[in-house]
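*Asks:* predicted model, plus sequence, below.
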Amino acid sequence: MADATVEKSGYLSELYRSINAVKNPSELYSKLRRIAEDLSFASYVVLFLPQVTDEEIRPCIVASNWSGALLAAYDRLKLLESSPIIAGLRKTDVPVEYDLETLGTDRPEHEQNAAIDLFMEHEMPRGVYFGCHDKTGRRGAIGFSGNRSLPTAAEMATLHLISQHIFSRLYALMGDLGEKLVLSTREIECLVWSARGKTSSECATILGVAESTVAGYIASLNRKLHAQNKTQMIAIAYELGLISNANVGLR
């Protein structure tokens, strides 16, 4: 079914036109989610490749429909450092596939079961990541995963081309967003405390305001950053340089 979608006359050209037509990052993320759905993938992720000294994946993710629980567990289990997918993306421009049900995962023994259990729990046993880069040469990737079989040759070709185009388009849209963005002091404070893992209730206590006021700040941040949830809001803020590991107290 997914393969038939890719081979449908005009599918790739229509995707190309529709990606060119998006006006902000939020529209682009919606387009990416639709592509994943068209090809029967449960999840997608857009990320910049972590530095070798990075310890957490969350600041590297620009957009994803991964659950907050998955992201939190991934970083709590410290799975980034030995990630075979990230290692593969650093070494080659060839798409990096994984299949936990047949190949397991190439990790140190003490991490292997934890990684397999985590991604199986979230119904992501198979997937593929496409290395990308923006106009500055900064490297990243777009990944698709789920319960479906690994992509066919036709699907791989389509996803590879589209991933490159989406990543390039995102660079342009994020640049436009950063130039126009104006945040209040309170919004920046909410960003920092949210990135530190504080709930809205905890942010309200720290800032000395009502929880409904914090909810208003978060809603405003999501709107200004074209984010669909708090996790995406934080990721975009990292990418735009509004927050960093230093000012949120992460090392």
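*Replies:* Ah, there it is. Numbering: from 1, shown residues only.
*Asks:* CA only for contacts and neighbour counts going forward, please
*Replies:* Noted.
*Asks:* count of neighbours near residue 143?
*Replies:* By the criterion of other C-alpha atoms under 10 Å, residue 143 has 22 neighbours.
*Asks:* can you tell me the SS state at it?
*Replies:* Using DSSP: H, G, I helix; E, B strand; the rest coil, the structure places residue 143 in strand.
*Asks:* surely it touches residue 44?
*Replies:* Yes: using C-alpha atoms under 8 Å, residue 143 is in contact with residue 44, at 5.5 Å.
*Asks:* for the chain, what spans make up the helices?
*Replies:* Here the chain has its helices, by DSSP state H, at 2-7, 11-21, 25-38, 68-76, 84-91, 109-121, 153-180, 185-195, 200-207, 211-225, 230-240.
*Asks:* count of neighbours near residue 204?
*Replies:* Residue crowding around residue 204 was assessed by other C-alpha under 10 Å; the count is 18.
*Asks:* so how far is residue 211 from it?
*Replies:* Residue 204 is 5 Å from residue 211, where distance means C-alpha to C-alpha, to the nearest Å.
*Asks:* next one: residue 161
*Replies:* 44 Å.
*Asks:* between these two, who's got more neighbours?
*Replies:* Counted by other C-alpha under 10 Å, residue 161 and residue 211 do not tie: residue 211 has more neighbours, with 17 against 14.
*Asks:* which ones are touching residue 86?
*Replies:* 49, 50, 80 (C-alpha atoms under 8 Å, 6 or more residues apart in numbering).
*Asks:* ok, so of the residues you listed, who is nearest residue 25?
*Replies:* Top of the list for closeness to residue 25, among these and by C-alpha to C-alpha, is residue 49 at 19.1 Å.
*Asks:* that closest one against residue 58, yeah?
*Replies:* No: under the criterion of C-alpha under 8 Å, residue 49 is not in contact with residue 58, lying 11.4 Å apart.
*Asks:* relative to residue 147, how far out is the residue lying closest to residue 119 once chain neighbours are set aside?
*Replies:* Spatial nearest neighbour of residue 119, chain neighbours left out: residue 125 (6.0 Å); criterion: C-alpha to C-alpha, 6 or more residues apart in numbering. To residue 147, residue 125 is 6 Å away according to C-alpha to C-alpha.
*Asks:* presented hereafter is structure B, for comparison with structure A:
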Amino acid sequence: MQKTMNELDLAMSFVEDVKKKTSIDDVRDQFARTITAFGFKSYLIAGVPLPGERLDDYHMASGLPLSWFERYMQENYVGEDPVVKRLRSSAQPFVWRDTLNDRTTNELGTKIMNEAHEHGLGDGFCVPIHGADGFQAGVSLGAPDVDLSERHRGALHLISIYVHNQIRELLMRNRVELPSVRLTPRELECLKWTSAGKTSWEISKILNISQHTVDWYLGSLGRKLGAVNRTQAVAEGFRRGFLH
């Protein structure tokens, strides 16, 4: 019991300290030190790519073994990673091994988990992050083995939310502000329906225009907003007041 209370105190201390950090490196260092108390030495903090997109544009911070991180990125495993698939539909933290029983986990997904094990990541704990602006992310912690009490899970949940929020805030703060932009009425319509989760094909039916035209409008508004993908365009839309 004493160990549990100490780790909960550590989580609260992390929350207080991380909000004062002004550099991403300092946030990462403190996070890495803190999670060792829970048996973790590896982590990944990233946005959740849309189906078909790569992880490159969503990566925020990584403390994964370099050999595994490079292989994961080179093979573009994010599309079939069972952990990422669970992230898209879950609001509750979960351990990696539970995803092996998900109906969406296929043969490649099982292979990815086995390869992670070969790189010292036999299991892990993942915390889904759902931002008020529609941005979806995850904080994933890896270890050879995972055995967490409910109190430990709660503490890691809190720590993960705050480390993600602080890193994302610093990333946004350090960005060069784009000049003010104006979107056409049709671009605004496409952005609105994209924020509602509609595909290009669905938007084309709603607006009675071709799918090619929808993609053109989305590309145009994306360039204006400085967004590299639709998720970022939606986030920028909220940030700039185009979406409410």
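*Replies:* Ah, there it is. This is a predicted model, so every value here is computed, not measured.
*Asks:* TM between them?
*Replies:* Remark: TM-score between the superposed chains equals 0.64 [TM-score structural alignment, normalised by the length of structure 2]; 180 aligned residues with a C-alpha RMSD of 2.9 Å.
*Asks:* closest to residue 137 of structure 1 out of the helices of structure 1?
*Replies:* Checking the helices of structure 1 against residue 137 of structure 1 by C-alpha to C-alpha gives helix 153-180 as the closest, at 10.4 Å.
*Asks:* other SSEs contacting the closest one?
*Replies:* Packing partners of helix 153-180 of structure 1 (3 or more C-alpha pairs under 8 Å, 6 or more residues apart in numbering; DSSP states H and E): helix 2-7, helix 11-21, helix 25-38, strand 126-133, strand 139-146.
*Asks:* returning to that earlier point: winner for burial among the helices of structure 1?
*Replies:* Of all these, helix 230-240 has the most neighbours on average by mean count of other C-alpha atoms under 10 Å, namely a mean of 22.
*Asks:* and it with helix 25-38, angle?
*Replies:* Computed by axes from the mean of the first three to the mean of the last three C-alpha atoms, to 10 degrees, the angle separating helix 230-240 of structure 1 from helix 25-38 equals 120 degrees.
*Asks:* can you give the contact residues for helix 230-240 of structure 1?
*Replies:* With contact meaning C-alpha under 8 Å, 6+ apart, helix 230-240 of structure 1 is reached by 58-64, 68, 174, 178, 191, 194-195, 218, 221-222, 225-227, 243-244.
*Asks:* next, format the helices and strands packed on helix 153-180 of structure 1 as CSV and append distance to residue 233 of structure 1.
*Replies:* Converted to CSV, these look like this (distance: least, C-alpha to C-alpha, whole Å):
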stretch, distance to residue 233 of structure 1
helix 2-7, 31
helix 11-21, 21
helix 25-38, 11
strand 126-133, 22
strand 139-146, 18
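*Asks:* wait, which of these is closest to residue 113 of structure 1?
*Replies:* Using C-alpha to C-alpha, those put strand 126-133 closest to residue 113 of structure 1, at 15.5 Å.
*Asks:* that closest one vs structure 2, average distance?
*Replies:* Mean deviation of strand 126-133 of structure 1 relative to structure 2 after superposition (mean C-alpha distance after the TM-score superposition for structure 1): 1.1 Å.
*Asks:* over in structure 2, find the residue span that strand aligns onto.
*Replies:* Per the alignment by TM-score structural alignment, strand 126-133 of structure 1 matches residues 123-130 in structure 2.
*Asks:* quick one: residues in contact with the matching stretch.
*Replies:* Contacts with stretch 123-130 of structure 2, where a contact means C-alpha under 8 Å, 6+ apart, come from 83, 87, 90-97, 117, 136-146, 157, 160-161.
*Asks:* list buried residues within these.
*Replies:* Those of those that meet the buried threshold are 83, 87, 93-97, 117, 136-144, 146, 157, 160-161, by 16 or more other C-alpha atoms under 10 Å.
*Asks:* one step back: format the helices of structure 1 as a markdown table; extra columns: distance to residue 131 of structure 1.
*Replies:* Formatted as a markdown table, the helices of structure 1 follow (distance: least, C-alpha to C-alpha, whole Å):
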| stretch | distance to residue 131 of structure 1 |
| --- | --- |
| helix 2-7 | 20 |
| helix 11-21 | 18 |
| helix 25-38 | 16 |
| helix 68-76 | 21 |
| helix 84-91 | 6 |
| helix 109-121 | 21 |
| helix 153-180 | 8 |
| helix 185-195 | 26 |
| helix 200-207 | 35 |
| helix 211-225 | 25 |
| helix 230-240 | 18 |
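*Asks:* how about these, which one is nearest residue 135 of structure 1?
*Replies:* Smallest distance to residue 135 of structure 1 across the helices of structure 1 (C-alpha to C-alpha): 7.0 Å, for helix 153-180.
*Asks:* strand 126-133 and that closest one, what's the angle between them?
*Replies:* Using the same axes, to 10 degrees: helix 153-180 of structure 1 against strand 126-133 is 50 degrees.
*Asks:* related to what we said a few turns ago, centre of the chain to the match of strand 126-133 of structure 1, how far?
*Replies:* 9 Å (C-alpha atoms, centre = their mean, to the nearest Å).
*Asks:* residue 64 of structure 1 maps to what in structure 2?
*Replies:* By TM-score structural alignment, residue 64 of structure 1 lines up with residue 62.
*Asks:* whoops, residue 82 of structure 1 was the one
*Replies:* In structure 2, residue 82 of structure 1 lands on residue 80 (TM-score structural alignment).
*Asks:* if we ignore the residues flanking it in sequence, what's nearest that match?
*Replies:* Leaving aside its sequence neighbours, residue 80 of structure 2 sits nearest to residue 109 (C-alpha to C-alpha, 6+ apart; 5.4 Å).
*Asks:* so who does the one you found touch?
*Replies:* Taking C-alpha under 8 Å, 6+ apart, we find residue 109 of structure 2 in contact with 80, 81, 82.
*Asks:* possible to save the residues you listed as CSV with distance to residue 13 of structure 2?
*Replies:* Below are those laid out as CSV (distance: C-alpha to C-alpha, whole Å):
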residue, distance to residue 13 of structure 2
80, 36
81, 33
82, 32
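*Asks:* any idea how far residue 25 of structure 2 lies from residue 170 of structure 2?
*Replies:* According to C-alpha to C-alpha, residue 25 of structure 2 stands 10 Å off from residue 170 of structure 2.
*Asks:* if anything else comes up later, I'll come back, but that's it for now.
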